[in-house]
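A.B. asks: test case, fold it:
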Amino acid sequence: MFDPLSLLDEEFDRSGEFQASVEELPREVFWAFLGAVLLAQVGLFAASLGLMLVGFRGQLAVGGALFVGGILALGGTVVVYRRVRR
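C.D. replies: Next comes the predicted model:
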């Protein structure tokens, strides 16, 4: 019988390789990645919540502001990505 937890043991054996590869990254790339992830998460949450508030509750002011803020955060993600890619 296949034990899915046996795959976890194999993954933990390679954790040293992952840590070594992360340590090789330039500091600015690491922080840019974390910033892009945070902006993407906030952007997706705000944009989707804003659309739901407008669509289901009719709260145009609050929902619209959240949607626009979310789109701006997603745009910030693109800016961070392009800046690091150069």
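A.B. asks: make it CA atoms for all contacts and neighbour counts henceforth
C.D. replies: Noted.
A.B. asks: which residue is the nearest non-sequential neighbour of residue 66?
C.D. replies: With sequence-adjacent residues excluded and distances taken as Cα to Cα, 6 or more residues apart in numbering, residue 66 is closest to residue 50, at 4.7 Å.
A.B. asks: another for comparison:
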Amino acid sequence: MTTATPTPRPTAPLPSAAAAALSRLECALLPAAVVVAVTRYEVASERTAELSHLMDARDLTRSEFDALFDAQTVMAGARATLAEAGRLHLIEVQS
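C.D. replies: You can find the predicted model right below:
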């Protein structure tokens, strides 16, 4: 009796087109709350980056300081939502 040997199939790394397709599919299947949290995090992160150069120059007005604080608060809330959903990988840098 002979046994069939499995045909080796490459599993990694995925071609970039396949990785992009998987990413789009995953995003399409995410719950709305997760999509909203990712979007809020990304927008607040951009605003924080815009204001950070002013903070470095010690040139922040009161309204800019408030905007920076608000953006960081939004980021923390969005991060908590994503942590609860087990989806921190959507905002954290992969190593």
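A.B. asks: picking that back up, which element, helix or strand, includes the residue nearest to residue 66 of the first structure?
C.D. replies: Residue 50 of the first structure belongs to helix 27-52 when elements are defined using DSSP states H and E.
A.B. asks: list the buried residues in that helix.
C.D. replies: Of the residues in helix 27-52 of the first structure, 32-33, 35-36, 39-40, 42-44, 46-52 count as buried by neighbour count, 16 or more other Cα atoms under 10 Å.
A.B. asks: do I have it right that the residue nearest to residue 66 of the first structure meets residue 64?
C.D. replies: Yes: assessed by Cα atoms under 8 Å, residue 50 of the first structure is found in contact with residue 64 at 5.8 Å.
A.B. asks: mind listing what the residue nearest in space to the middle of the first structure touches?
C.D. replies: Compute the mean C-alpha point of the first structure, and by Cα atoms, centre = their mean the closest residue is residue 37, 2.9 Å away. Applying Cα atoms under 8 Å, 6 or more residues apart in numbering to residue 37 of the first structure gives the contacts residue 77.
A.B. asks: thanks again, I'm all set now.
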